[in-house]
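Asks: give me a model of this one.
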Amino acid sequence: MTSSARTSRPLVLAGGALLLLALALIALMQARPSASAPAAKAAASAPAEGSADVGFARDMAVHHQQAVEMSFIVRDRTTDEAVRRLAFDIINTQANQRGMMLGWLEMWGRAKSSPGPPMEWMGHTFTPRGDGALMPGMATDTELDALRAAKGRKAEVLFLRLMTAHHRAGADMAQAAAAAAGTDEIRNLASGMVLGQRSEIALMADMLKERGAAA
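Replies: Sure, this is the predicted structure:
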């Protein structure tokens, strides 16, 4: 056997092995479902762009974000354990719910914000006034600045009043979504929001009363 023959034989064997490996990988990929298949299926069955599901998820994600922001502010403006505990609960609950809604929008292939005015999905629209209150119940920029400047009991009372208004509007939005949504995800989440926020409204009324303040 010549030197060239001895050299080419291992190369032929190696090439054959690589070819078999490539064919095996192709067969494996064809046999396994695509990793994007669940996402494609979810997008295909996604609620429509103008649906209550999509509109509520977008609007409530914005609404929740401000509630989380206000809770972080008051947490650092008071040492009262009851108020700090309420703020901590709101931060955890609403940040988690916001993440769920944004995740569903992503899975549905829908943008996380709408070019149109908020609350169209409820059959009416809210025109933002340019003061930071993008939807009913939301605090204005001036009110947020006042909360940041306040301390102690003054901060507690202002927070409880602002959050009560915030929760009332949020519960109304959630109730509308629970009735109009077409997906179990939004119906169940919205129904839970109604119960949770109304419970906290009652709690905050008691807390305001303890501090000698009206709602």
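
Asks: from here on, just use CA atoms for contacts and neighbour counts.
Replies: Will do.

Asks: any idea how far the residue nearest the centre of the chain is from residue 191?
Replies: Nearest to the mean C-alpha position of the chain, by CA atoms, centre = their mean, lies residue 98 at 1.9 Å. From residue 98 across to residue 191, the span is 15 Å (CA to CA, to the nearest Å).

Asks: kindly report the same for residue 95.
Replies: Between residue 95 and residue 191 the computed distance is 17 Å (CA to CA).

Asks: here's the other one to compare against:
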Amino acid sequence: MTPKRILVLNGHPGQSSLSKSLTASYAEAAQKAGHDVRLHDLGQMSFDMDYGEGGYENPKTLEPDLEAFLADLEWAEHVVLGTPMWWGGVPAKLKGLFDRAFLPGRTFDTRHTNMFGIPKPLLTGKTARVLLTSDTPAFFLRLAYGNALKKLLGRQILGFVGIKPTRYSQFAPASHPDAAKVENWLDQARALGAKAA
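Replies: Okay, the predicted model is just below:
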């Protein structure tokens, strides 16, 4: 297997979480399999989540943690995101990371658009895996909510900047799983990491 460059982001803002355990397990297994892994932990990153009123013409200066994340995102061939589903979306700090870091000139090009006016994506040639934790079972997320969060992440965020396809592994219900279930989920994350899938 050809080694891959992998960016792993724990998108849970807490100091300890199932998302953190899943991403750590994925990263460790990927490294053991010979892949080049760079791990970012949202809970340890320091930046202003508020995009502010400057617009794309006058954006805030990116903090060092956002610059480091963007550099590793540009470097990576495969992106792994671990996130909980909160109120049908992602945690506010994770959304803030996307708002602040996914900027024109770095992740998409507003000077070149397609026939629908959509900017040219600049992060093409990369794939993604989302390790999604939720209390909503996968079948209910699909039937009741039309996989809204998966569409948001895969199409409107990652896909918009050229990262595709995005594949999902969902772990639910995630609030109070027993130890055996958690270990099974961690084994699934390790298996994905070993294959860089």
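
Asks: could I get the TM-score for this pair?
Replies: Once the chains are laid over each other, their TM-score by TM-score structural alignment, normalised by the length of the second structure reads 0.28; 96 aligned residues with a CA RMSD of 5.7 Å.

Asks: ok, back up a step: and the nearest residue to the residue nearest to the centre of the first structure once chain neighbours are set aside, what element?
Replies: Spatial nearest neighbour of residue 98 of the first structure, chain neighbours left out: residue 61 (4.9 Å); criterion: CA to CA, 6 or more residues apart in numbering. Using DSSP states H and E, residue 61 of the first structure sits within helix 52-75.

Asks: show me what that helix packs onto, helices and strands only.
Replies: Where contact means 3 or more CA pairs under 8 Å, 6 or more residues apart in numbering; DSSP states H and E, helix 52-75 of the first structure is packed against helix 81-108, helix 141-149, helix 152-180.

Asks: name the residues of that helix that are buried.
Replies: Across helix 52-75 of the first structure, burial judged by 16 or more other CA atoms under 10 Å covers 52-64, 66-68, 70-75.

Asks: same thing with stretch 146-160 of the first structure?
Replies: Neighbour-count burial for stretch 146-160 of the first structure, counted by 16+ other CA under 10 Å, picks out 147, 148, 150, 151, 155, 156, 157, 158, 159, 160.

Asks: and residue 171 of the second structure, what does it touch?
Replies: Applying CA atoms under 8 Å, 6 or more residues apart in numbering to residue 171 of the second structure gives the contacts 131, 132, 133, 134, 185.

Asks: in the second structure, which helix has the most residues?
Replies: For the second structure, the helix reaching the highest residue count under DSSP state H is reported as helix 179-195.

Asks: who touches it?
Replies: Residues outside helix 179-195 of the second structure that contact it (CA under 8 Å, 6+ apart) are 21-23, 25-33, 171.

Asks: in strands, which of these appear?
Replies: Among the contacts of helix 179-195 of the second structure, the members falling in strands (DSSP state E) are residue 171.

Asks: quick check on the contacts of helix 179-195 of the second structure: which are buried?
Replies: Buried members of the contacts of helix 179-195 of the second structure, counted by 16+ other CA under 10 Å: 21, 22, 23, 25, 26, 27, 28, 29, 30, 31, 33, 171.

Asks: reformat those residues as a markdown table; add distance to residue 66 of the second structure.
Replies: Output for those, formatted as a markdown table (distance: CA to CA, whole Å):
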| residue | distance to residue 66 of the second structure |
| --- | --- |
| 21 | 22 |
| 22 | 22 |
| 23 | 19 |
| 25 | 23 |
| 26 | 22 |
| 27 | 20 |
| 28 | 23 |
| 29 | 25 |
| 30 | 24 |
| 31 | 23 |
| 33 | 28 |
| 171 | 28 |
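
Asks: which pair of these spans the longest distance?
Replies: Within those, 33 and 171 form the most distant pair, 23.5 Å apart (CA to CA).

Asks: next SSE downstream of the strand or helix carrying residue 14 of the first structure?
Replies: Taking DSSP H and E as the criterion, residue 14 of the first structure maps to helix 3-31. Next along the chain after helix 3-31 of the first structure, taking DSSP H and E as the criterion, comes helix 37-44.
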